[in-house]
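# Quick one, what's the 3D model for this:
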Amino acid sequence: MNEHTALVVGGTSGIGLATARRLRAMGARVHVAGRDKARLDAVAASDPELVRHRADGGDAGEIGAVAEAVGAIDWLVVSLSGGEGAGPIAELDLSALRRAFDAKLFGHLTTVQAVLPRLAPTGSITLIGAISARAAIPGTAGLAAVNGAVEAVVKPLAVELAPIRVNAVSPGLVDTPWWSALPDDAREAYFAQSARALPTGRIATADDVAEAVVLAATNRNITGTVIEADGGARLVSLG
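Presented below is the predicted three-dimensional model:
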C-alpha cells in the first residue's frame, strides 16, 4: 500500500492536532500548518514525526507555498477557528463577527483554493464546522452564521470537485484551547452543567472528534456529508 500524504491546516492544537496524530498512526505522512510559532515548537517536541509549516490559513500565498513544498496531497483537513462571533444579538459586535467570517469561512475557502492544484484526483477535503450551525443555543447567532456558511459549501463542492471528496465534521462542546479565554472555574462549571444536559453525558475530547474527521477524510464512499459529532447537543437545550 502506498503511503498517503495528509495536510492539516490548523493542525497545531485541538481537533487539528488530534486528527494529525490519528492520520500518522494510520501510516500517513502528515504535514501540519499553523501560524503560531509557540504551538509549532510544542508540536516539534511532542510529535516530531509530524512535518511542520508556519503559515496562515487565510493567506493564499503562504498556504500555496506549503502545498507546493508538500507535493501531491491525498487528504486535506482544514481546522481553522477564531475566538470571536459569540454573544446576544442585541449586543453583538458586528465588526468582530466580520473578523470571525474572515478567520473561519474565508480561511477555509482560501486554504481549499490554494491547495486544490496539489490535491490527488482520488483525494479528499474535510472541513470543520460546528453544531451551532443547527442548534438553538442563545447567544450563538453569530457562530451559527459562520459555521452554517462553512458547512453550506460542502454539497456544492462535493459535486463541483468530484471525484475529489468533500465533507465536514460538526463538533459540539469539545474540551480544547478554544475555551481558554474563560477562567478555569467558569469553564469547568459550564462544562459540568452542559454534560448533564447532553445525551452522551460528557464533554467531548479533541480525539473523539478527530476520529470522525479521519473517517470523513479517508473513507472513499463518503462525500457531500456533514458528520455531526456533537454528543447530541443539537437535540437538547444548552441555554
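# Only C-alpha atoms from now on, for both contacts and neighbour counts.
Fine.
# In this protein, what residue spans correspond to helices?
Counting by DSSP state H, the chain has helices at residues 14-25, 37-46, 60-70, 94-101, 107-115, 141-152, 154-160, 184-197, 206-218.
# Would you format the ones you listed as a markdown table with mean neighbour count and distance to Asn2 included?
As requested, these are exported to a markdown table (neighbours: other Cα atoms under 10 Å; distance: least, Cα to Cα, whole Å):
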| stretch | mean neighbour count | distance to Asn2 |
| --- | --- | --- |
| helix 14-25 | 22 | 14 |
| helix 37-46 | 14 | 25 |
| helix 60-70 | 18 | 16 |
| helix 94-101 | 17 | 38 |
| helix 107-115 | 21 | 21 |
| helix 141-152 | 21 | 31 |
| helix 154-160 | 16 | 25 |
| helix 184-197 | 14 | 42 |
| helix 206-218 | 22 | 14 |
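# want to throw these into CSV with distance to Leu127?
Listed next are the helices of the chain as CSV, based on distance: least, Cα to Cα, whole Å:
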stretch, distance to Leu127
helix 14-25, 10
helix 37-46, 21
helix 60-70, 16
helix 94-101, 15
helix 107-115, 7
helix 141-152, 8
helix 154-160, 8
helix 184-197, 25
helix 206-218, 8
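# let's see this one next to it:
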Amino acid sequence: MTAPRFTQKLNGQRVLPIGGTGGVGMAVAQALAEHGAEIILSSSREAKVKRVIDDLASQYAHAKSGISGYTCEGEEVAEDQKVGQVRTIASIPVAKIGIKYIDKARDSSITFTGGSTSERPIAGGFGQCSRSSPRGSTGWGAFDLAAYIRVNVDAPGVIETDLWQGMGDEGKRQFFKQHEASIPTGKVGQPDDLAEAYLYCLRDKNATGIVVDSNSGVFLQWR
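Coordinates of the predicted model:
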C-alpha cells in the first residue's frame, strides 16, 4: 500500500496558532488536530484556553496528547486599544521572538493574518484598517528569512464570526445580506473555509512571500 503523501504533511509538526481559541482560530486548531499536528494554543484568558483544550481533546481523541495551551498576559488597557495593538503591533515581536525557536527548514513557516479591506475598503470598515499591515510585512519577512523560514499572509474577507456581534443580530443579518448581494459566491465566508488557507500556507513548502486571499471574490467587479 502506498504511504500517504498529502494528508500526513502536518503529522507531528508543532504549530502555535496565536488566538486559536475562537472563530477562525478555533477552526484552524480543529483542522490541525485532524491532520495530526501538535497544537499549542494561546489566549489572554486562562479559562478559555482550558475549555478549548478540553473541547479539542474530546473531539479528536487521537490528538489529545499533542494539545496544550498557555495564557498570554498583557497590561490592562481599553478594549479598543488592546485590539488595535494586537492586530498592528503584536504579530511583529511574536515573529521576531518565535524565529529563535523555529527549525530553519522549508517546512517551517510563519503565517500572518491580514484582510481584504487593504485592497478594497468597505463602508464603515475603518476599524478594520489595522488588518492591512501584514500585507506589507510578508515580502519583508520572506526576504529577511529566505532559505530559513517561509513567511506568508492569509487575507480574509467577511467571515461569519463573533467579530460582528457588536452590530446586534439584526444589524449583522442586514450587513451580511447586503454584502452577499455584491460578491460572486453569494455567501460570506465561514471559519472552516478560511482554515483551508492556513493549511495551505503550512503545507506548501514552495510558498513564501505570498498573500492568500479568501474573500468570496470581493475584488471582482460584480453586479
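# TM-score for these two?
Overlay of the two chains. TM-score (TM-score structural alignment, normalised by the length of structure 2): 0.82; 200 aligned residues with a Cα RMSD of 2.2 Å.
# Counterpart of Leu143 of structure 1 over in structure 2?
Using TM-score structural alignment, the equivalent of Leu143 of structure 1 in structure 2 is Gln128.
# what's around the spatially closest residue to its match that is not a sequence neighbour, how many residues?
Spatial nearest neighbour of Gln128 of structure 2, excluding adjacent residues (Cα to Cα, 6 or more residues apart in numbering): Thr117 at 7.0 Å. Using other Cα atoms under 10 Å, Thr117 of structure 2 is surrounded by 23 other residues.
# Give me the aligned partner of Thr117 of structure 2 over in structure 1.
In structure 1, Thr117 of structure 2 lands on Ser132 (TM-score structural alignment).
# Would you check how far apart that match and Asp230 of structure 1 are?
Using Cα to Cα, to the nearest Å, Ser132 of structure 1 is found at 10 Å from Asp230 of structure 1.
# Need the residues touching each of these two.
Shared contacts of Ser132 of structure 1 and Asp230, defined by Cα atoms under 8 Å, 6 or more residues apart in numbering, are found at Gly172.
# what separates the aligned partner of Gly189 of structure 2 in structure 1 from Pro138 of structure 1, distance-wise?
Matched by TM-score structural alignment, Gly189 of structure 2 corresponds to Ala204 in structure 1. Between Ala204 of structure 1 and Pro138 of structure 1 the computed distance is 21 Å (Cα to Cα).
# Apart from its chain neighbours, what residue comes closest to Arg120 of structure 2?
Distances taken as Cα to Cα, 6+ apart place Phe219 nearest to Arg120 of structure 2, at 6.7 Å, with adjacent residues excluded.
# rewinding a little: just to check, the match of Thr117 of structure 2 is in contact with Ala149?
No: the criterion here is Cα atoms under 8 Å, and Ser132 of structure 1 misses it with Ala149 at 11.2 Å.
# circling back to that earlier point, isn't the match of Gly189 of structure 2 up against Thr176?
No: assessed by Cα under 8 Å, Ala204 of structure 1 is found out of contact with Thr176, at 9.1 Å.
# out of the two, which sits in the more crowded spot?
Ala204 (20 against 13).
# OK, contacts around the more buried one?
Gly172, Leu173, Val174, Asp175, Asp230, Gly231.
# Can you find the partner of Val153 of structure 1 in structure 2?
In structure 2, Val153 of structure 1 lands on Ser137 (TM-score structural alignment).
# Distance check, that match against Ala95 of structure 2.
According to Cα to Cα, Ser137 of structure 2 and Ala95 of structure 2 sit 11 Å apart.
# How about Ala146 of structure 2?
Ala146 of structure 2 sits 14 Å away from Ala95 of structure 2, going by Cα to Cα.
# residues touching the match of Thr117 of structure 2, list them.
Thr140, Leu143, Ala144, Asn147, Gly148, Gly172, Arg234.
# Just give me the longest strand of structure 1.
Ordering each strand of structure 1 by length in residues (DSSP state E) puts strand 119-128 first.
# Show me what that strand is packed against.
strand 73-78, helix 141-152, strand 165-171, helix 206-218 (3 or more Cα pairs under 8 Å, 6 or more residues apart in numbering; DSSP states H and E).
# How about the contacts made by Ser68 of structure 2?
Counted by Cα under 8 Å, 6+ apart, Ser68 of structure 2 has contacts Ile39, Ile40, Leu41, Ile53.
# Try it again at 10 Å.
Counting by Cα atoms under 10 Å, 6 or more residues apart in numbering, Ser68 of structure 2 makes contact with Leu16, Glu38, Ile39, Ile40, Leu41, Ser42, Val49, Lys50, Val52, Ile53, Asp54, Ala57.
# can you check Asp55 of structure 2 too?
Residues near Asp55 of structure 2 by Cα under 10 Å, 6+ apart: Gln30, Val49, Lys64.
# was I right about the last one contacting Ile53?
What it means is Lys64 of structure 2. Yes: Lys64 of structure 2 sits in contact with Ile53 when judged by Cα atoms under 10 Å, with a separation of 8.5 Å.
# okay, and the common contacts of the two?
Shared contacts of Lys64 of structure 2 and Ile53, counting by Cα under 10 Å, 6+ apart, come down to Ile39.
# Roughly how far does the alignment partner in structure 1 of Ile18 of structure 2 sit from Leu127 of structure 1?
Under the alignment (TM-score structural alignment), Ile18 of structure 2 pairs with Val9 of structure 1. Counting by Cα to Cα, the gap from Val9 of structure 1 to Leu127 of structure 1 is 10 Å.
# and those two? which has more neighbours close in?
More neighbours surround Val9 than the other of Val9 of structure 1 and Leu127, with 30 against 27 (other Cα under 10 Å).
# so that one makes contact with His108?
Yes: in this structure Val9 of structure 1 lies within contact range of His108 using Cα under 10 Å: 9.1 Å.
# Using JSON lines, lay out the contacts of Ser132 of structure 1 together with distance to Ala103 of structure 1.
Formatted as JSON lines, these follow (distance: Cα to Cα, whole Å):
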{"residue": "Thr140", "distance to Ala103 of structure 1": "17"}
{"residue": "Leu143", "distance to Ala103 of structure 1": "12"}
{"residue": "Ala144", "distance to Ala103 of structure 1": "14"}
{"residue": "Asn147", "distance to Ala103 of structure 1": "11"}
{"residue": "Gly148", "distance to Ala103 of structure 1": "14"}
{"residue": "Gly172", "distance to Ala103 of structure 1": "19"}
{"residue": "Arg234", "distance to Ala103 of structure 1": "24"}
